[in-house]
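Undergrad: My questions concern the predicted model and sequence given below.
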Amino acid sequence: MEIIENGFVFSDDSNLIDVNAVHHYLSVESYWAKNIPLALVQKAIDNSLCFGVYKDGKQAGFARWITDRATYAYLCDVYVETTYRGLGLSKKLMSLMLFHPDLQGLRRYHLATLDAHGLYKQFGFKALENPERQMAIVGKDIYEKEGK
C-alpha cells in the first residue's frame, strides 16, 4: 500500500525503511526508547506491521503496529522528523494505517502516549474504560541498564 501526496510517500513496504534513521530517532530523540540498540530496532521492525513516510527517498516519519492481524494491534514508535512537523503528516499516516486491510475488524487498537492525545482522539482513540482491568510489567530505563 502506497500513497504519494505533496511530495511525500507513505508506504507499508518494510524494504523502504531506513533502519539506521529510525534507530537514530528512537535511541536519541524519543522519550520512550532512549538508547535502544540497533539490533532491537531491526527485530521490532521485522516482527511488526510498519509504515514509513519518505521525502526525496529519506525517512521523514515512521510508525509500527504490533499485531496478530486478527484481534489486536498496539501502535508504537510513531514519529515525524522535526523538519516535517506541522504539515499534517501524522494525520495522513494515521488515516493510511487505520484503513490498512490487515488492521480491519480488530477487537482492540491500543496505544500509549505522553503528549499526542489530541491527534489520536481525532481517530477514535479515548482513555481506557475500566483501567483497573489493565496490567503491565514495565521495564524502566531498560536500555540504559543493558549498556552497563
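TA: Nice, I can see it. None of the values given here were measured: they were computed from a predicted structure.
Undergrad: only C-alpha atoms for contact and neighbour calcs from this point on.
TA: OK.
Undergrad: List the contacts of the most centrally placed residue in the chain.
TA: Geometric centre of the chain, nearest residue: residue 63, 2.5 Å, by Cα atoms, centre = their mean. Contact analysis of residue 63 by Cα atoms under 8 Å, 6 or more residues apart in numbering lists 50, 51, 52, 75, 76, 77, 78, 79.
Undergrad: Tell me the one of those residues nearest residue 113?
TA: Nearest to residue 113 among the contacts of residue 63 is residue 76, at 8.8 Å by Cα to Cα.
Undergrad: ok, and here's another one to check against it:
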Amino acid sequence: MDQLHISTEREALDLDLIHQFLSERSTWARGIPRATVERAINNSLCFGAYLDGRQVGFARVTTDYATFAYLADVFVVEAQRGQGVSKALVAAVMAHPDLQGLRRFMLATSDAHSLYARHGFTPPARPASLMERYFPDIYVN
C-alpha cells in the first residue's frame, strides 16, 4: 500500500466524496442531504485517510472533549478496503490526544465488531440503561 496519511485538517476533506459515499453507498445515511453532512462535519472532530493526496477514508467523532464521544460515519472507499486503511483510521481516532480519558466512547456498527473490539469496544455493560430515538430512514423520501 502507498503511504497512508491520516489528518484532522477539515480543509483537506473531500466533501463531494464524503457526501456521495454517505448518501449513496452507506447503509446508515442513505439519502442524507449535503447540507446535513456539512453541518455534521462542522460540529465534529473529523479524520480523513489519504493515499497520494486522494481521500480514501473518513471518520468523525462527536464529543464534548471531556467525558463523552460518539464515533460515526466511518468508511473506506471500496477500492481500498482490505488494505489496513480502516485499522489505521480507527487507531488514529483512538490515539487522538483530545479523545483520551473519556468516561464513555460509543459507536454503532452492523458489521465491523472485530475492528472496534481491538480498541476495547464491547457491547454495552448495562444495555438496560441506554435509550435511543432512532429513525433509520429519515433521509429517504
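TA: Thanks, I have it. Please read all numbers here as calculations on a predicted model, not as lab measurements.
Undergrad: thinking again about what came up before, chain neighbours aside, what residue packs nearest to the residue nearest to the centre of structure 1?
TA: Nearest residue to residue 63 of structure 1, sequence neighbours excluded (Cα to Cα, 6 or more residues apart in numbering): residue 78, at 4.2 Å.
Undergrad: aligned partner of that neighbour in structure 2?
TA: Using TM-score structural alignment as the criterion, residue 78 of structure 1 maps onto residue 74 of structure 2.
Undergrad: I figured its match hits residue 60, correct?
TA: Yes: Residue 74 of structure 2 lies in contact with residue 60 (Cα atoms under 8 Å); the separation is 6.9 Å.
Undergrad: quick one: the longest helix along structure 2 to chain centroid distance?
TA: The residue-count maximum for a helix in structure 2 (DSSP state H) belongs to helix 85-95. The chain centroid and the centroid of helix 85-95 of structure 2 are separated by 10 Å under Cα atoms, centre = their mean, to the nearest Å.
Undergrad: follow-up on the earlier one: show me what contacts the match of residue 78 of structure 1?
TA: With Cα under 8 Å, 6+ apart, residue 74 of structure 2 has these contacts: 57, 58, 59, 60.
Undergrad: I figured residue 14 of structure 1 was touching residue 53, is that so?
TA: No: shown here, residue 14 of structure 1 and residue 53 do not form a contact pair, counting by Cα under 8 Å, at 11.2 Å.
Undergrad: Pick out whichever of these two has more residues nearby.
TA: Shown here are residue 14 of structure 1 and residue 53; by other Cα atoms under 10 Å, residue 53 has more neighbours (28 against 15).
Undergrad: Show me what the more buried one lines up with in structure 2.
TA: By TM-score structural alignment, residue 53 of structure 1 lines up with residue 49 in structure 2.
Undergrad: do residue 15 of structure 1 as well
TA: In structure 2, the residue paired with residue 15 of structure 1 is residue 11, using TM-score structural alignment.
Undergrad: and the gap between that match and residue 94 of structure 2?
TA: For residue 11 of structure 2, the distance to residue 94 of structure 2 (Cα to Cα, to the nearest Å) stands at 21 Å.
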